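Colleague: Okay, here's the prediction I keep looking at, along with the sequence it came from:
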Amino acid sequence: MWVCSGSALVAEICAGAGLDAVVIDGEHSPNGLEGILAQLQAVHGYPVTAVVRPPVNDTVIIKQYLDLGAQSLLIPMVHTVADAEAAVAAVHYPPRGVRGVGSALARSSRWNRIPDYVQRAGDTVSLMVQIESAQAVENVAGILAVDGVDAIFVGPADLAASMGLLGAQEHPTVMAAVEQCIAAAKAAGKPVGVNAFAPATAQYYIDAGVDFILVGADVTLLARGSEGLASAFIPKRVGRPLL
């Protein structure tokens, strides 16, 4: 599930729920570096994979997230092979990549307490890239072929918007594009995931062969849950303002 509240306490609650992974979001959430660090620390003691999504495919931001100790990254808006290659370069030290060397100052190396960290760091990082545009779907086979891309994740909301179908991520054309990406990933032998909050849609993609799926978010669970309480216990009032 997504963790979008910016709260380390909420992240810890979610991490202890029995889920496989929590995705700490830096793209659409009020998460700065200090907040992401606190959430990584909060979930560290739980048997859950912590994935972190930066706001953009940017070498400097990715370097900072890695130095905080993020080991699984989900990079948004990867549209081309060149975008994927840039993401791979950002997560590796030279000569393979361009990650800046500051391990003595970083939590990722436990401040140089991990022997040979800079030589082994690339082996501790998993890189997922997001396929969330019509252009990315066209390029998905090439993106999957990039050495260092470990998995792809399809974002139907932005994909639908790029196809002129804003808000219609369950439109047949969008779902067909998602299935195209699933098939491409299977052919490439790499894992593929998708975002699907509607249970029926999530089950559809599970049946279609996705390897992982994001089925909720802390903020949406709170929003819908609190609305349910209000609906059950507050008398209906005509014209009640939302704000």
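Modeller: Yep, it's here.

Colleague: make it CA atoms for all contacts and neighbour counts henceforth
Modeller: Fine.

Colleague: Could I get the buried residue list for stretch 41-61?
Modeller: Applying a neighbour-count criterion of 16 or more other C-alpha atoms under 10 Å, one finds 42-43, 48-55, 57, 59 buried in stretch 41-61.

Colleague: Show residues contacting that stretch.
Modeller: If you take C-alpha atoms under 8 Å, 6 or more residues apart in numbering as the criterion, stretch 41-61 is touched by 8-9, 11-12, 15-16, 18-28, 40, 62, 65, 70-78, 83, 86-87, 90, 98-99.

Colleague: quick one: what helix or strand has Gly142 in it?
Modeller: Assigned by DSSP states H and E, Gly142 belongs to helix 140-144.

Colleague: Show me what that helix is packed up against.
Modeller: Helix 140-144 is packed against helix 81-90, helix 172-188, with contacts defined by 3 or more C-alpha pairs under 8 Å, 6 or more residues apart in numbering; DSSP states H and E.

Colleague: Dump those helices into a markdown table; add distance to Glu227 and mean neighbour count as well.
Modeller: Formatted as a markdown table, those follow (distance: least, C-alpha to C-alpha, whole Å; neighbours: other C-alpha atoms under 10 Å):
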| stretch | distance to Glu227 | mean neighbour count |
| --- | --- | --- |
| helix 81-90 | 40 | 20 |
| helix 172-188 | 29 | 18 |
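
Colleague: then this one, side by side with the first:
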Amino acid sequence: MPFPVELPKPFNAQLADASRPQVGMWISSGSSVAAEIVASAGFDWVLVDGEHSPYSLETITTLLRAVSAYDATPMVRLPVNDTVLIKQYLDLGGQNLMIPMVDSAQEAEAAVAAMHYPPRGVRGVGSALARSSRWNAVPNYLTTASETLSLTVQIESAEAVKNADEILAVDGVDAVFIGPSDLAASMGLIGQQQHPDVVDAVNATIAKAKEAGKFVGVNAFNLDQAQAYMDAGVDFTLIAADVSLLANHSRALAEKFCSE
């Protein structure tokens, strides 16, 4: 058996080394086959989405294993900012976590605390039983775990945009990821991610992140808008999802060949 095991570098280190914005795709289907196809396609990173997808802890583990043979870095999004769930997702081997709906510095601080062992944080100690340390094959995991992790919090409401400076100032928040869909909804513009007011709020948050020296990403399935955000300085973006590609291309084929 090879020993010791060295974990991949975390997403914040990847961003620091990158010469261009890192582009990724969602894995929302729960299919390990789809996850492998996406991870092997050449993207820089993938998002294993535990918020809007029917994923159990076992599903998350399966998807992490499916993409581990490829260069695309996996990030896992939790369904909620919860200390117990963060502990479980970390123990599954999720090195890069995304926390949705972070509206304040206090909520960001709670996420940071859940990411780290005492005395810095409150993460429960169980790595010898878990994939995170490869069942104790990673030397000195307990004292070096923080170096292998990255935390991204989502700014996706008008309240979060208002509090962006305070959220960005939280030590331990490595990156923020802007969600224009929920942001638009919170602004009374549901379904209008490209409304000028929404785009202005996104761009203002991008500028604040750059000023604070924090990495910033955004979700944008409209490719022209994605490019505009990259031109505005985002460090990473998501531009598609496995389920949306399958749905859209299936419907296009059916429209072309099956309509009367």
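Modeller: Yes, it's here. For clarity, every value in this text was computed on a predicted model and none was experimentally measured.

Colleague: In strands, which of the buried residues of stretch 41-61 of the first structure appear?
Modeller: Using DSSP state E, the members of the buried residues of stretch 41-61 of the first structure that fall in strands are 49-53.

Colleague: burial of the aligned residue in the first structure for Ala228 of the second structure, as a residue count?
Modeller: When the first structure is aligned by TM-score structural alignment, Ala228 of the second structure is paired with Tyr204. The local packing of Tyr204 of the first structure (other C-alpha atoms under 10 Å) involves 14 other residues.

Colleague: any idea how far Tyr204 of the first structure is from Ser103 of the first structure?
Modeller: Going from Tyr204 of the first structure to Ser103 of the first structure by C-alpha to C-alpha, to the nearest Å gives 43 Å.

Colleague: Repeat that for Leu165 of the first structure.
Modeller: Plainly put, Leu165 of the first structure is 45 Å away from Ser103 of the first structure if you go by C-alpha to C-alpha.

Colleague: And for Thr220 of the first structure?
Modeller: From Thr220 of the first structure to Ser103 of the first structure the distance is 37 Å (C-alpha to C-alpha).

Colleague: Comparing the two, which residue is more hemmed in?
Modeller: For Thr220 of the first structure and Ser103, the more surrounded residue by other C-alpha under 10 Å is Ser103, and the numbers stand at 19 against 15.

Colleague: which one in the second structure is aligned with that one?
Modeller: In the second structure, Ser103 of the first structure lines up with Ser127, judged by TM-score structural alignment.

Colleague: Tell me where the second structure has strands.
Modeller: 22-27, 45-49, 73-77, 96-99, 150-155, 175-178, 215-219, 236-241.

Colleague: Please tabulate the ones you listed in a markdown table and include distance to Lys162 of the second structure as additional columns.
Modeller: Shown next, in a markdown table, are those (distance: least, C-alpha to C-alpha, whole Å):
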| stretch | distance to Lys162 of the second structure |
| --- | --- |
| strand 22-27 | 26 |
| strand 45-49 | 26 |
| strand 73-77 | 23 |
| strand 96-99 | 18 |
| strand 150-155 | 10 |
| strand 175-178 | 13 |
| strand 215-219 | 16 |
| strand 236-241 | 22 |
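
Colleague: Of all the ones you listed, which one comes closest to Val202 of the second structure?
Modeller: strand 175-178 (6.9 Å; C-alpha to C-alpha).

Colleague: mean deviation (superposed) between that closest one and the first structure, please.
Modeller: Once fitted to the first structure, strand 175-178 of the second structure is off its aligned match by 0.3 Å on average (mean C-alpha distance after the TM-score superposition for the first structure).

Colleague: which residues of the first structure does that strand align to?
Modeller: Against the first structure, strand 175-178 of the second structure falls on residues 151-154 (TM-score structural alignment).

Colleague: now what about that stretch, what contacts it?
Modeller: Under C-alpha under 8 Å, 6+ apart, the answer for stretch 151-154 of the first structure is 74, 127-132, 144, 178, 181, 185, 190-195.

Colleague: The first structure: which residue goes with Gln88 of the second structure?
Modeller: Using TM-score structural alignment, the partner of Gln88 of the second structure in the first structure is Gln64.

Colleague: Quick check: chain neighbours aside, which residue is closest to that match?
Modeller: Leu33 (7.8 Å; C-alpha to C-alpha, 6 or more residues apart in numbering).

Colleague: Give me the neighbour count for the residue mapped onto that neighbour from the second structure.
Modeller: Under the alignment (TM-score structural alignment), Leu33 of the first structure maps onto Leu57 of the second structure. For Leu57 of the second structure, the neighbour count with other C-alpha under 10 Å is 12.

Colleague: any idea how far Leu57 of the second structure lies from Glu260 of the second structure?
Modeller: Counting by C-alpha to C-alpha - Leu57 of the second structure and Glu260 of the second structure are separated by 45 Å.

Colleague: and Ala21 of the first structure, what is it in contact with?
Modeller: Applying C-alpha under 8 Å, 6+ apart, we find Ala21 of the first structure in contact with 1, 15, 48-51.

Colleague: Return the residue of the second structure aligned against it.
Modeller: That one, Ala21 of the first structure, aligns with Trp45 by TM-score structural alignment.

Colleague: Ala168 of the first structure too?
Modeller: When the second structure is aligned by TM-score structural alignment, Ala168 of the first structure is paired with Gln192.
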